[in-house]
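**Q** sequence and predicted structure are below.
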Amino acid sequence: MDITRAKDIYDSKDKIAVHLDGEPVWIEHVDTDNGMATVQVGSRPTNTQTVGVDRLEEQGH
């Protein structure tokens, strides 16, 4: 995924399925300057990771 699409998904009101290494995640923050995103893994809000947006995959695309 590129940084523009990650930002679009973050800003969207729609529920858009995103996966990291096959696991569903929610985008919590997008760092456009560094090409990074903070994502929540699973259903626990404290389980977050900061990863390169190129590791994120939009399901259905």
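**A** Sure thing, it's come through.
**Q** when you work out contacts or count neighbours from here on, use the C-alpha atoms and nothing else.
**A** Will do.
**Q** mind listing the helices for the protein?
**A** 3-11 (DSSP state H).
**Q** need the contact list for the residue most central in space within it.
**A** The residue lying closest to the centre of the chain (Cα atoms, centre = their mean) is residue 27, at 3.7 Å. Residue 27 is in contact with 6, 9, 10, 18, 37, 38, 39, 40, counting by Cα atoms under 8 Å, 6 or more residues apart in numbering.
**Q** same question, residue 1
**A** 53, 54, 55, 56, 57, 58.
**Q** circling back to that earlier point, nearest to residue 47 among the contacts of residue 27?
**A** For these, the residue nearest residue 47 by Cα to Cα is residue 40; the value is 5.8 Å.
**Q** hold the first one in mind and look at this next one:
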Amino acid sequence: MDANRVKQILSSSSDIEVRYNGASVWIDNLNADGRTATVHLRGPLEERSEVGIEDLKEF
């Protein structure tokens, strides 16, 4: 995924499914470097991780 698409997803009111390593995640924000994002798993766990946006896949 590229930084522009991450920004579009963040500003969208739609529920857009994004996966990281096969797991469904919410994107919390695009980090200042424009190459990483903070995400957390969909569901009850809210552990946040910083991941490379190239590893995010839209479904």
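**A** Cool, got the structure. Keep in mind the model is a prediction, meaning the values are calculated, not measured.
**Q** follow-up on the earlier one: tell me the one of the contacts of residue 1 of the first structure nearest residue 32 of the first structure?
**A** residue 53 (9.5 Å).
**Q** is it true that that closest one touches residue 3?
**A** Yes: Residue 53 of the first structure is within contact range of residue 3, at 6.1 Å (criterion: Cα atoms under 8 Å).
**Q** okay, those two: which has more neighbours?
**A** Taking neighbours as other Cα atoms under 10 Å, residue 53 of the first structure and residue 3 compare with residue 53 leading, 25 against 20.
**Q** that one matches what in the second structure?
**A** The equivalent of residue 53 of the first structure in the second structure is residue 53 (alignment by TM-score structural alignment).
**Q** ok, the nearest residue to that match once chain neighbours are set aside - how many residues close by?
**A** Computed as Cα to Cα, 6 or more residues apart in numbering, the closest residue to residue 53 of the second structure that is not its neighbour in sequence is residue 36, at 5.2 Å. Using other Cα under 10 Å, residue 36 of the second structure has 21 other residues around it.
**Q** what's the answer for residue 5 of the second structure, then?
**A** Neighbour count of residue 5 of the second structure, defined by other Cα under 10 Å: 12.
**Q** that one and residue 12 of the second structure, how far apart?
**A** According to Cα to Cα, to the nearest Å, residue 5 of the second structure stands 10 Å off from residue 12 of the second structure.
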